[in-house]
Each structure stands twice: as structure tokens, then as C-alpha cells.
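In: Kindly return the folded structure for what I paste below:
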Amino acid sequence: MTALSVRDLHKSYGRARVLDGVSLDVAEGTTTAILGASGCGKTTLLRLIAGFDRADGGTIALAGRVVSAVPPEKRSIGYVAQEGALFPHLTVQANIAFGLSRAAGTRAERRHRVAELLDLVRLDASLARRHPHELSGGQQQRVALARALARRPALVLLDEPFSSLDTALRSATRTAVAEALRAERVTTLLVTHDQAEALSLSDEVAVLTRGRFTQVAPAREIYAAPVDLDTARLLGPGTTLPGKADAGAVSCTLGTLRVAQPCPDGDATVFVRPEQLRVTPAAGGNAVVRASGFLGADTVLTVELPDGTLLDARADATVAYTTGERVTVDVVGAVNAYAART
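Out: Purely as a prediction, here's the structure:
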């Protein structure tokens, strides 16, 4: 069943067109990530769905019911902003309970629901009497999620909820949030500019560029076969090389390579991700290490081919590489190639 259906949505601010005919379907109980660069219209789309702003055209439907003119409080939507937006004068318990009306049951039932939600987002019950300023950033975001889930909404909107957290805290909070959403089986729309976040948390990824979706597909599919070069770059780093496409293969400075998806014959741009390059120390190798960065789990290398082409690659961190060292570079698997822009 389709939980959210957006059709031909338009929104402009003055002469600036932010959304240009956006359409999207989100299946019940799934998580869809809207991925895009800053200013592409992600947050505007979320605000229209939440009812905070009105669209210039198009429709928004929840479970088949058009809600374009329905006020926010009547849309059965939970919303988690970047900073959590907790009430500073209320305790954790009171913040979560704020999402429950007296119609939600007796006082004891509401207390039980608050305790249930704290457990759901992996927060200790001892935190219930603390105020937001007494919590870490990650804890505040989990409280915000618990508040959004309190009424068991039909849809939860997450607006870059982890962007202000440091790397370690972001990972732990992301895991806790993902587990809570799965446990509640709630339909979720996540807005982010972080490709790792989009790919790891979602069932589907919708790439938004200049007010339009360029591709909507399952996370693994969209990473393996981006529809165009801009989408490929948005989904992660890579090196572009000039090449020639012919009969399902592409020739470039790395040799003749298999392509992951059809590319028209003729001039092409080859896109190679760092993890597709296998680097091996070799005295007579076809490349030279120009830079090496140890990241713990792996090493990021910049290697130079004989024609001067520079490639970014990821290598085994158990091997130490030095600047000037000769290596052999091989391509693993198929690459993506796109018709060269004229």
C-alpha cells in the first residue's frame, strides 16, 4: 500500500523555482531518503508534506487521502528537525508526553507509552527527569524522535536529523533511530545530503537535483547504476576519465572495461569509484603513488598513470604505501560510463 503519494508538486519563492513538478510514492512501512545538495529543494519538499508551507501546484496524499489543504496538526505526521527542537523548559518525559493528548488514554497509560518510547530509542529511564540541556546532542535527537512517534503517526519526516552530530555520535544515533523506526514499522521520509546516511538507512533513495528527481530506486541499485554523472557524483567520490564506448564496453587510459549499464557508442565519460581500483605494490607497475592517507580501516591513495592521469583509490590498510612507490592498478568489476557532454 502507498502511504505517501506526491504528484506534480511545484513551489517557487518569488522568481526562484524550488520544486519543478516533483512526484514520489513511498510504500507503507518503508524508509525513503531524499538525497541532494544544499539548496536543491529537499527541506522545502518536507515542509510542504508536513503542511508548514503551501504548494503552488500539485497534490499530496496520505494513504489515498489528499491532504494538500489539511492543516499540519491533522495530517498524522511526526516531524524531527535538524536540531530536535525540544522544549527547553520541559523534562524529557514531558517533551515526549507533549506528543500525546489526553485522548490517548489515562495518565498511567501515557506514562507507560513514554517509558516504552524511551526504551524504543535506547535511552535509559533515568534520563526521563532531565531537561534537554542536560543531554548530549545524540540523546536530544532520540528524544525528538520519541516525541514524533508518540502518537503513532502515519508518516515520520526527518530533516537532516544527524547533521549537527560528530562522527561517532552520528553513527550511534543513526543506528538507534533506524532500529526504532523498524520496530514501529512507521513510514519514513528522510532528507539528507550525506550519501552514506541515505544508502545505509533507506529502502529507496530519491535523488533531487535542481527541483526535480533524477532517479528513485533501491539503495543498492542506485549506487551501482546511477542514471547520470551528476547522480553518480552525488552518491559518492570517483574519478572521471575520457573514453570511447563501443558495443557494451568502454576504452580509456585504464584499458577496455565492462560497463555496468548501456552507454551509447562514441565519446564517453567513465566514472570509476575508489573501491573499484585494486592497487598492488609492484616494481614494474603501471602507476606511481603520489599521496597516501591512512584512515585506520583502509588507506586512501592518489596514484598517477603514465599519461599523467590521477586516480583516487582505496587500499588495504595493512600495507604501507610511500610517495613515489610504483604500483599496479587494476579495475575490479564493471564501471559506469555516460555519453560525453557536448
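
In: going forward, measure contacts and count neighbours with C-alpha atoms only.
Out: Noted.

In: Show me where the stretch 51-200 of the chain has its helices.
Out: Assigned by DSSP state H, counting those that start in this stretch, the helices in the stretch 51-200 of the chain fall at 92-97, 107-120, 137-149, 167-184, 195-201.

In: what's the answer for the stretch 201-342 of the chain, then?
Out: 219-224, 229-234.

In: For residue 142, which of those is the nearest?
Out: helix 219-224 (24.3 Å; Cα to Cα).

In: helices or strands next to the closest one in the packing?
Out: The contact analysis (3 or more Cα pairs under 8 Å, 6 or more residues apart in numbering; DSSP states H and E) places helix 219-224 against helix 195-201, strand 204-209.

In: and the residue lying closest to residue 301 once chain neighbours are set aside, how many residues sit next to it?
Out: In space, and not counting its chain neighbours, residue 301 is closest to residue 292: 4.6 Å by Cα to Cα, 6 or more residues apart in numbering. Residues lying near residue 292 (other Cα atoms under 10 Å) number 19.

In: Please tell me how far residue 292 sits from residue 102.
Out: 60 Å (Cα to Cα, to the nearest Å).

In: run this one through as well so I can compare:
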Amino acid sequence: MIEIRDLKKVYNGVTVVDVPSLSISAGESVGLVGNNGAGKTTLFRIILDLIRKDSGEVISKGYNVSETDNWKDYTGSYLDEGFLIDYLTPEEYFYYIGSLYQVSRSDVDLKLDMYREFFNDEILSKKKYIRDLSKGNQSKVGVIACLLQQPEIILLDEPFANIDPSTQIRLKNILKQIERGSNCTTIVSSHDLNHVTDVCQRILLMEKGKIIKDIRTDSNTLTELESYFSVQQVESFKSIDRS
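Out: So this is what the prediction gives:
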């Protein structure tokens, strides 16, 4: 489904992404974890051809993402509120996204009705522009908008941030339902190890642009990750003390 080969991105002499090889199969649910600056968002942006790589390639269903737009027809993503059209109401935005993928207004309404619990009566029919919504509610709009086309690939960058615990649980249920009910490939980055290990079959741990662990999720995965980041925190404190 997605193949990454010899991928590198360098900013000001610092390598921020260095992934020699990565393969993600159709239907896999993959979690991407790492500290701030690990390269997660940069990797997402390269996969979505939002920034130029320095070398290597990203292949999506046989398409090189930097050479064609065909992959956009089956790929949904939400990275942050900056990708929303904030002078529209949520309804206007959903209809606009639907129109891009030949989804009629009536079908958009049917799909939105499926997510009323997730919206928690805070999104629809409020006569608010997206810019006037809280960051959490903007995130809800972005996540659901990327599902309207029923994509084969979904990329979500920190979707659990800024939303309340009840909504986090609802989002996890949506992601689990997608995993059970389709052959959709999902890639989710998150700082919340509990959430990402709960919804993803596979965890990629990034550090300084490199994928240093590739783990099949089991009952020990959360403990393994927590142990890793605990050691990282201790090493960070030691480094501060030495300085």
C-alpha cells in the first residue's frame, strides 16, 4: 500500500527524516510515536507531498506521490486546523469536501448523522464559522471531513490532542470500527501511548528522524514504550545536570 525507500529530509544541515525502508500493507493500523522533534509531522507531510524530500521516494499503491496526484483520490488526512477553510461553517466545509469526491449533499448528511455522538451536539447547526470553534471542535471537523470520501488511506496527526476524554474514547471507537469494517490503512501519530497502542496493530517509534523500533502491538507494547520514554527522560535530566 505504502512503500518508503531511502527517504531523507534535511533542514539547515540537520537530518530530520531518515527512513531507508518502510512498508505499510493495506488494512494495517499503524501508530507513529516519538518525542517532539522526532520527525513525525515532517514524515506525514512528505507522504502527503506537502514538502519536498531531499532524496528517496514515497510510493502509494504504485504511485510516486511526488509525480502524480492520483493517490489523492483515495487518501484522507487531517494534520492541523491550518488545513481547514475557517471562514466556512462546518456544514459548508463538509459539503465542499464532499463535492471534491462526488459525494452528494444528501449523502454527506447521511454520513454526518453517523457521527452525531462524536460531535456531541457542538458542531452542526450552530451557525458558527470554523474559526470560531474551539481547537478541539476544529479537530473534530477535520477528522470527520477526511472520512467523508471513505478513503483507503487515512493519516491523522495528533488527533487526540485538544479533545476531551469522552471525545477521545469516541474517536478510538471510530478508528476501531474502521479497522474492523474495511481494508482501510490508517496511520496515526500521537503523544498518548495509551490511545495509540489501543487502536493500532503496529507501532513505529521515531527518534531524530529515524524509525528505531517497529513493534507489533501486544499486551506488552505499552509497557515497552513507557520504559523507553522513561529512560529517555532520565538521560535528558543527566544531560542537563552535566551542563
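
In: what's the spacing between whichever residue in the first structure pairs up with residue 87 of the second structure and residue 95 of the first structure?
Out: When the first structure is aligned by TM-score structural alignment, the residue opposite residue 87 of the second structure is residue 89. Distance, residue 89 of the first structure to residue 95 of the first structure, using Cα to Cα: 9 Å.

In: Pick out whichever of the two has more residues nearby.
Out: residue 95 (22 against 11).

In: need the contact list for the more buried one.
Out: Taking Cα atoms under 8 Å, 6 or more residues apart in numbering as the contact definition, residue 95 of the first structure lies against 86-87, 143, 147.

In: Quick check: of the residues you listed, which lies closest to residue 255 of the first structure?
Out: Set against residue 255 of the first structure, the nearest of the contacts of residue 95 of the first structure by Cα to Cα is residue 143 (53.0 Å).

In: was I right about the closest one contacting residue 94?
Out: No: judged on Cα atoms under 8 Å, residue 143 of the first structure makes no contact with residue 94 at a distance of 10.4 Å.

In: Compare the two (neighbour count), which wins?
Out: Per other Cα under 10 Å, whichever of residue 143 of the first structure and residue 94 has more neighbours is residue 143, with 27 against 19.

In: Translate that one into the numbering of the second structure.
Out: With TM-score structural alignment as the criterion, residue 143 of the first structure matches residue 141.

In: Could you verify my assumption that that match touches residue 89?
Out: No: contact criterion Cα under 8 Å: residue 141 of the second structure and residue 89 do not qualify, at 10.0 Å.

In: Pull up the aligned stretch in the first structure for stretch 184-198 of the second structure.
Out: With TM-score structural alignment as the criterion, stretch 184-198 of the second structure aligns to 186-200.

In: Let me fix that, I meant to ask about stretch 25-39 of the second structure.
Out: So stretch 25-39 of the second structure sits over residues 27-41 in the first structure, by TM-score structural alignment.

In: With residue 288 of the first structure as the reference, measure out to residue 239 of the first structure.
Out: 16 Å.

In: ditto for residue 64 of the first structure
Out: Distance from residue 64 of the first structure to residue 288 of the first structure, by Cα to Cα: 59 Å.

In: quick one: buried residues of stretch 163-182 of the first structure?
Out: For stretch 163-182 of the first structure, a neighbour-count test (16 or more other Cα atoms under 10 Å) marks 165, 169-170, 173-174, 176-181 as buried.

In: which residues touch the most centrally placed residue in the second structure?
Out: For the second structure, the residue sitting closest to the mean C-alpha position, by Cα atoms, centre = their mean, is residue 156 at 1.6 Å. Residue 156 of the second structure makes contact with 77-79, 143, 186-189, according to Cα under 8 Å, 6+ apart.

In: mind running it again at 10 Å?
Out: 31-32, 41, 44, 76-80, 142-143, 146, 186-190 (Cα atoms under 10 Å, 6 or more residues apart in numbering).

In: Then residue 95 of the second structure?
Out: 89, 103-109, 145, 148.

In: Weed out the non-buried ones from those residues.
Out: For the contacts of residue 95 of the second structure, buried by 16+ other Cα under 10 Å: 89, 108, 145, 148.

In: Map residue 157 of the first structure onto the second structure.
Out: Aligned partner of residue 157 of the first structure by TM-score structural alignment: residue 155.

In: Surely its match is in contact with residue 47?
Out: Yes: contact criterion Cα atoms under 10 Å: residue 155 of the second structure and residue 47 qualify, at 9.3 Å.

In: Overlap in contacts, the two.
Out: With Cα under 10 Å, 6+ apart as the test, residue 155 of the second structure and residue 47 reach no residue in common.

In: any idea how far residue 230 of the second structure is from residue 154 of the second structure?
Out: Taken as Cα to Cα, the span from residue 154 of the second structure to residue 230 of the second structure is 30 Å.

In: My error: substitute residue 180 of the second structure in the last question.
Out: For residue 180 of the second structure, the distance to residue 230 of the second structure - Cα to Cα - is 33 Å.

In: Please apply the same query to residue 27 of the second structure.
Out: On the measure of Cα to Cα, residue 27 of the second structure and residue 230 of the second structure end up 32 Å apart.

In: who has more neighbours, the two?
Out: Neighbours per residue (other Cα under 10 Å) separate residue 27 of the second structure from residue 230, with residue 27 holding more: 18 against 12.

In: So that one, which state does it fall into?
Out: coil (DSSP: H, G, I helix; E, B strand; the rest coil).

In: From residue 175 of the second structure, how far off is it?
Out: 12 Å.

In: shared neighbours of those two, which are they?
Out: Contacts common to residue 27 of the second structure and residue 175, judged by Cα under 10 Å, 6+ apart, are 181, 186.

In: Neighbour count: residue 239 and residue 288 of the first structure, which is higher?
Out: The neighbour comparison of residue 239 of the first structure against residue 288 (other Cα under 10 Å) goes to residue 288, with 24 against 16.

In: ok so, going back, overlap in contacts, residue 89 and residue 95 of the first structure.
Out: Joint contacts of residue 89 of the first structure and residue 95 (Cα under 10 Å, 6+ apart) are 131-132.
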